[in-house]
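Enquirer: Next come a sequence and a model predicted from it.
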Amino acid sequence: MKKVTMFVWNHFTNDARVMRECMTLSEDGFDINLIAIENRKDPRAVKFEAINERFRVHRVPMYPWLLELYQNNKKEFIISVAGVTTVISPALFYKSWLLMSSYFIILAALYGAVKNNAARRNMIKLVRSAKMITKGYLQNADIYHSNDLNTLTQGVICSKLRLKPRKLVYDSHEVQTDRTGYNPKVIKRWEGALLPFVDETLVENHTRAEKHEELYGYYPHTLYNYSELFDIEERQKHDLHGQLGLPEDEKILLYQGGIQPGRGLELLVEMMPMVKEGTLVFIGDGRQKAELQEMVREMHLEDRVKFVPKVHLSELPGYTRNAYIGFQVLQNVNYNHYSASSNKLFEYIMAHVPVISCDFPEIRNVVEGEQVGLAIDAEHPRNIAEAVNRLVADEDLHDAFRSNCMRAKHKYNWNTEKQKLLDIYNAL
């Protein structure tokens, strides 16, 4: 049985793509250990979890334990350090004034790192990465698999710094060189320096594969982010109307996923005064959520815009099926967004929910090619509102899109992609 160690730079509570890959490999006889990040505030992100007999999740601490102690009770921590320093500094001085000076320099450096935001973040990443490397190296796998650039260094060290190097798969879910908050030149040098150690590279779609070839000179494998295939009627339905106090015939206009900047979510709120019928519902969490909630209050839209916390992947289809329309209105803030073919689109299709989407190439090819919704210029709230009003008013068009979803889901599902993953692994 081939042993595989995967790395992912998240808590692994809602990562649909990595879950599908691990389940596919474990069901085909591979032994999978996934290393993720622990979150003590989330009972789902525990230190160890057995998904099935051949798929286990190990999570490393989110923060160094000393930093966690400091954050939990700063005053008590500082008093304790001061007490220890008072006790041991005379002994250090007696041994060597240089030793005592070094001790105080280290203390000052650590305090400066904790107080400086950038230094603290880098220290946390470094310690977390070291813990991933230690755990991954000791697992002594046959194949290492790094999801995204954040874990590629870990994969290279664990797979190649050995007397007998192991195989390494690089699974890049994003265009790393053109993402919000990333320095393109630094990222390209970092990624380019590590790629020679990689045995197989996976990217999300052909648009991104072409970009990768332009940057690095070779065409990687594509593994589309399709939803698993299922019958939505067999999934337990969550009464979203009842949960939100809405009439049963109210049309739910749904966005599900991370509530983050660059996804056009503020435009969805801004469009609501122009929408003639329906309630906008956000399912998910993220750093833009508070901003959107404040917008809703300022615009007095509390009766027309609702928020639902993030739900588990296994339960999400039961919520999605309540929707009349699903939104995927990414904004062209970088090439990573422009080239996306995100899982959200295929989740809507699998639940037979017509889509209003941006008109970026990969998304437009599916929405227009399969006639499952309207692909529009989604950079203006009026355009989105007009598309919503059109679908709300034209029930025949909505029903046609819904029927096309039922057909398209048999084309755009994980069953059509997973054999590609198995072929790559079996060749390794």
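Expert: Good, I have the coordinates.
Enquirer: okay, CA-based contacts and neighbour counts for the rest of this
Expert: Will do.
Enquirer: Work out for me the element residue 112 sits within.
Expert: helix 97-115 (DSSP states H and E).
Enquirer: ok so residue 333 is a helix residue?
Expert: No: membership of residue 333 in a helix is not supported by DSSP: H, G, I helix; E, B strand; the rest coil, which gives coil.
Enquirer: residues touching the residue nearest to it when sequence neighbours are not counted, list them.
Expert: On the basis of CA to CA, 6 or more residues apart in numbering, the spatially nearest residue to residue 333 that is not a chain neighbour turns out to be residue 262, at 6.4 Å. Counting by CA atoms under 8 Å, 6 or more residues apart in numbering, residue 262 makes contact with 330-333.
Enquirer: Surely residue 262 is within a helix?
Expert: No: residue assignment for residue 262, taken from three-state DSSP, gives coil, which places it outside any helix.
Enquirer: take a look at this one as well, against the first:
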Amino acid sequence: MKKVIISVTNDLVTDNRVHKVALSLQKMGFKVTLVGRKLPNSKKLDRRSYKTKRLKLFFKKGPLFYLEYNVRLLFFILQRKVDIILANDLDSLPANFIASKRKKRPLVYDSHELFTQVPELINRRRTQAIWERIESWILPQLEHAYTVCESIATFYNKKYSTSFQVIRNLPHREELLMVPPEKVLLADDRKIILYQGALNIGRGLEFAIKAMQYIDNARLLIAGDGDITKALMHLVADLELADRVTFLGKIPLSEMKYITAQANLGLSIEEDLGLNYRYALPNKLFDYIQHQVPVLVSNLPEMSKIVNRYQVGMILKSHDPEQMAHQLHEALFDMHLREHWIENLPQAAEELCWEKEEKILIDIFTPLKKSQGNKKESQQTS
């Protein structure tokens, strides 16, 4: 059985994309090992059908973390039998690239975002320049790569003449959930506005919280964790919105679907802070759609394209809290609009699912699987 090592720098608990990829490769007949890291507050992983390894690191963030992670990951891969190596995002790519050269094994690269254009790097030119140097060193040498949307694929193709295929971060197809009574979120009849995902700068969360000052009969639930969690909690306290805004923390994948299914509106309201957010096509958008929840999204090209095509929600006109509140109210309480969206959501959910998208992944890995098999056969007969 051919072996694939997949690596990513997060703790694996909520990374649905690498989980789906691992399951698809396992279905193809690969023996999969998924490598991440373990933090002091990392939750226990759900039982999975493939192997997982979370590295315990001394450094938790910053340059020394990335250096330590890549050194540890490099030795991990070099010490194991592997047929194909799959790197997720630029921060895991150096170790995977060096290991692929040393072991003479094919490397596949999954770019979840425009890493060098994330808001956290835009105003840190020295750090950004280091990552750009790493990117310009490795990306032109890649033969097998894919990313989450057409805009990012086009960007990399123009910049490095590297061909990226597109595998969107779509969820598995699910029937409408029957939510068990013990998982029901609210005991009252207020509408649920949901944000799920990382709590980082540029996600529009500060504006959504401020908008809750102007909305009655609704509650904003925030599921996730990140760099600005504490700042957001302080903002809620300062505005005295504890009865309207609830932080759910980081939710395991197996539980998150029950929360999503109860929402009346899903938010994906990233700000236009550089190319990474401008080209964003977040998995939460597709999770909302899969659970047939109407959406409110930023007026950015990839997200607005989905909403306009499938007519499943509203496009945000402004991040101004009062104007946002007006749109939130309309999206929650205008029954004519909601009936139109709810009528369209089943077809969108049927089309925007991993079962259809994974065919591209299979097309990438099938030739690699065959070529590795042929190499082993030739080595055995020589």
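Expert: Alright, I've got the coordinates. On a predicted model such as this, the values are computed, not experimentally measured, just so you know.
Enquirer: What does the residue nearest to residue 333 of the first structure correspond to in the second structure?
Expert: In the second structure, the residue paired with residue 262 of the first structure is residue 202, using TM-score structural alignment.
Enquirer: same check, this time on residue 355 of the first structure
Expert: If you follow residue 355 of the first structure across to the second structure using TM-score structural alignment, you land on residue 295.
Enquirer: Which residues are in contact with that match?
Expert: Neighbouring residues of residue 295 of the second structure by CA under 8 Å, 6+ apart: 265-268, 285, 288-289, 312-314.
Enquirer: so which of the residues you listed would you say is closest to residue 97 of the second structure?
Expert: Residue 97 of the second structure has its nearest neighbour among these in residue 285, at 31.4 Å by CA to CA.
Enquirer: Can you spell out which helices and strands pack onto the helix or strand the closest one falls within?
Expert: Assigned by DSSP H and E, residue 285 of the second structure falls within helix 283-290. Where contact means 3 or more CA pairs under 8 Å, 6 or more residues apart in numbering; DSSP states H and E, helix 283-290 of the second structure is packed against strand 265-268, strand 295-297, helix 335-351.
Enquirer: closest one to residue 249 of the second structure among those?
Expert: Using CA to CA as the criterion, the shortest distance between residue 249 of the second structure and these is 16.4 Å, found for strand 265-268.
Enquirer: which residue numbers in the first structure go with the closest one?
Expert: Across the first structure, the stretch matching strand 265-268 of the second structure (TM-score structural alignment) is residues 325-328.
Enquirer: repeat for stretch 236-246 of the second structure
Expert: Residues 296-306 of the first structure are where stretch 236-246 of the second structure aligns, taking TM-score structural alignment as the criterion.
Enquirer: May I see the buried residues of the matching stretch?
Expert: Buried residues in stretch 296-306 of the first structure, counting neighbours by 16 or more other CA atoms under 10 Å, are found at 296, 301, 304-306.
Enquirer: Show the end-to-end separation of it, please.
Expert: Using CA to CA, to the nearest Å, the end-to-end distance of stretch 296-306 of the first structure comes out at 9 Å.
Enquirer: contacts for it?
Expert: The list of residues contacting stretch 296-306 of the first structure from outside it, by CA under 8 Å, 6+ apart, reads 244, 269, 272, 278-282.
Enquirer: which residues of the second structure fall in strands?
Expert: Secondary structure of the second structure by DSSP state E: the strands cover 3-7, 31-38, 51-56, 84-88, 107-111, 144-147, 165-166, 191-196, 218-223, 245-249, 265-268, 295-297, 313-315.
Enquirer: Just put the ones you listed in JSON lines and tack on distance to residue 324 of the second structure.
Expert: Shown next, in JSON lines, are the strands of the second structure (distance: least, CA to CA, whole Å):
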{"stretch": "strand 3-7", "distance to residue 324 of the second structure": "38"}
{"stretch": "strand 31-38", "distance to residue 324 of the second structure": "37"}
{"stretch": "strand 51-56", "distance to residue 324 of the second structure": "40"}
{"stretch": "strand 84-88", "distance to residue 324 of the second structure": "34"}
{"stretch": "strand 107-111", "distance to residue 324 of the second structure": "31"}
{"stretch": "strand 144-147", "distance to residue 324 of the second structure": "31"}
{"stretch": "strand 165-166", "distance to residue 324 of the second structure": "32"}
{"stretch": "strand 191-196", "distance to residue 324 of the second structure": "13"}
{"stretch": "strand 218-223", "distance to residue 324 of the second structure": "13"}
{"stretch": "strand 245-249", "distance to residue 324 of the second structure": "16"}
{"stretch": "strand 265-268", "distance to residue 324 of the second structure": "11"}
{"stretch": "strand 295-297", "distance to residue 324 of the second structure": "10"}
{"stretch": "strand 313-315", "distance to residue 324 of the second structure": "10"}
